[in-house]
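Undergrad: After the sequence you'll find the predicted model.
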Amino acid sequence: MPELIAPTIRLHSAWLEARAEWGPGLHEDGFGLGPSDEVDSPDGFAAWVALRADESGLKAVESGRGCTYRWIVEGDRVHGGIALRHGFNDYVLQFGHIGYGIRPSSRRRGLATWALGQMLDEARVLGLEKVLIVCEADNVASTKTIELNGGMLEGIRDTDSGAVRRYWIKI
């Protein structure tokens, strides 16, 4: 059975394995990986995990600017990550409240649909009435995932990085 867990240093090697499967880049949405994050060494990874925990902490939640990060795992295998961004700021309006990514070998199992449903429950606990989710316009898998969780298409917009679909889900 899959579960959502907070990022942990215990799964460093499993997380690196998942990241390696994606290949180079920052496209593993849901992990909160930034261009300057050093995650290969144990110390760098521990510092990065601590920052993700700080963003999920009470102060961040109360400010409405935090982000809840969860990893999608089964046993010691990291299948992907999902992030719930709190509040309404420019970043959320551009990229959405929720971002997720599933490693290629774990796709087509319903993990993203399941994880999104779980994060909608967390959004409810935070008091959000609706969430925005954005995906690339040609990402059929994400489109299905969002729609299966009640996403209503606002429209398709052109951005600097290509066309995106914008969905709203009422909580």
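TA: Structure's in. What do you need?
Undergrad: Every contact and neighbour count from this point should use C-alpha atoms.
TA: Noted.
Undergrad: Distance check, Gly151 against Ile98.
TA: According to C-alpha to C-alpha, to the nearest Å, Gly151 and Ile98 sit 12 Å apart.
Undergrad: more neighbours, these two?
TA: Ile98 (24 against 19; other C-alpha atoms under 10 Å).
Undergrad: Now do the contacts for that one.
TA: By C-alpha atoms under 8 Å, 6 or more residues apart in numbering, Ile98 lies in contact with 30, 82-85, 131-134.
Undergrad: Mind putting those into CSV with secondary structure?
TA: Listed next are the contacts of Ile98 as CSV, based on DSSP: H, G, I helix; E, B strand; the rest coil:
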residue, secondary structure
Gly30, coil
Ile82, strand
Ala83, strand
Leu84, strand
Arg85, strand
Val131, strand
Leu132, strand
Ile133, strand
Val134, strand
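Undergrad: Closest one to Leu111 out of those, please.
TA: Lowest distance from Leu111 to these (C-alpha to C-alpha) belongs to Ile82, with 10.7 Å.
Undergrad: take a look at this one as well, against the first:
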Amino acid sequence: MKLVKPTLQYREQIMAYRQAFINIREQPHGSCSLQHFDSFDKWLEKVKIQETGENLPPNRVPSTQFLSIENGKLIGLINIRHRLTPELLLESGHIGYSVHPDERRKGYATEQLRLSLFEAKKLGLEKVLITCDKTNIGSAKTIQKVGGILENEIISPDTGEIVQRYWIEL
């Protein structure tokens, strides 16, 4: 598996990924809000703006978008935030990620998260916060496998769900 930045080469796979999540009524975490974009070009434009950090709305921070690719196939999406706002520190963390619904339970999430930690270190981060809903046992196990230490659980002010907050030293 390797992490690559999104390009036109992956347009069809990215839009199919989006549709797969719409079909199961889930949000593709770590996707720079892909679910809200009917146009690949407009999504890619947002991804590039997020990475430069220029002219971002007050509640946004610079971030880098990656695709996890295995043998030319899109397996998952990862987004690494370069810094945290108070809101991101509470609930969302530095790294968001998802795995294509058809590729779950195959070990891909652990590998893509492990690879994203190297990328986070390249961005100058010394430790990262990764969060998941308490009900998402698979995600919690993935975070723990790559060294995540549970700091605490909070109740999301947005959803009322219990969110687990894990820290990883890089």
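TA: That came in fine, so what should we check first? All values reported here derive from a predicted model rather than from experimental measurement.
Undergrad: could you pull out the helices for the second structure?
TA: Using DSSP state H, the helices of the second structure run over residues 11-23, 40-52, 86-87, 108-122, 137-145.
Undergrad: Just send those back as CSV, with mean neighbour count too.
TA: Listed next are those as CSV, based on neighbours: other C-alpha atoms under 10 Å:
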stretch, mean neighbour count
helix 11-23, 16
helix 40-52, 17
helix 86-87, 10
helix 108-122, 19
helix 137-145, 17
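Undergrad: Among the ones you listed, which comes closest to Gly72 of the second structure?
TA: helix 11-23 (10.0 Å).
Undergrad: residues near the nearest residue to Gly44 of the first structure once chain neighbours are set aside, how many?
TA: Once flanking residues are discounted, Gly44 of the first structure sits nearest to Glu38: 5.2 Å by C-alpha to C-alpha, 6 or more residues apart in numbering. As a burial measure, Glu38 of the first structure scores 15 neighbours (other C-alpha under 10 Å).
Undergrad: ok, now which ones touch Glu38 of the first structure?
TA: Glu38 of the first structure sits in contact with 44-45, 48, where contact means C-alpha under 8 Å, 6+ apart.
Undergrad: ditto for Gly87 of the first structure
TA: Contacts of Gly87 of the first structure (C-alpha under 8 Å, 6+ apart): 64-66, 97, 128.
Undergrad: let's see it at 6 Å
TA: 64-65 (C-alpha atoms under 6 Å, 6 or more residues apart in numbering).
Undergrad: do Ala115 of the first structure as well
TA: By C-alpha under 6 Å, 6+ apart, Ala115 of the first structure lies in contact with nothing.
Undergrad: Around the alignment partner in the second structure of Val73 of the first structure, how many other residues sit close by?
TA: Following TM-score structural alignment, the counterpart assigned to Val73 of the first structure within the second structure is Ile69. Residues near Ile69 of the second structure, counting by other C-alpha under 10 Å, number 18.
Undergrad: swap in the one 5 residues further on?
TA: Leu74 of the second structure has 21 neighbours, counted by other C-alpha under 10 Å.
Undergrad: got it, and Thr135 of the second structure?
TA: Thr135 of the second structure: 12 neighbours (other C-alpha under 10 Å).
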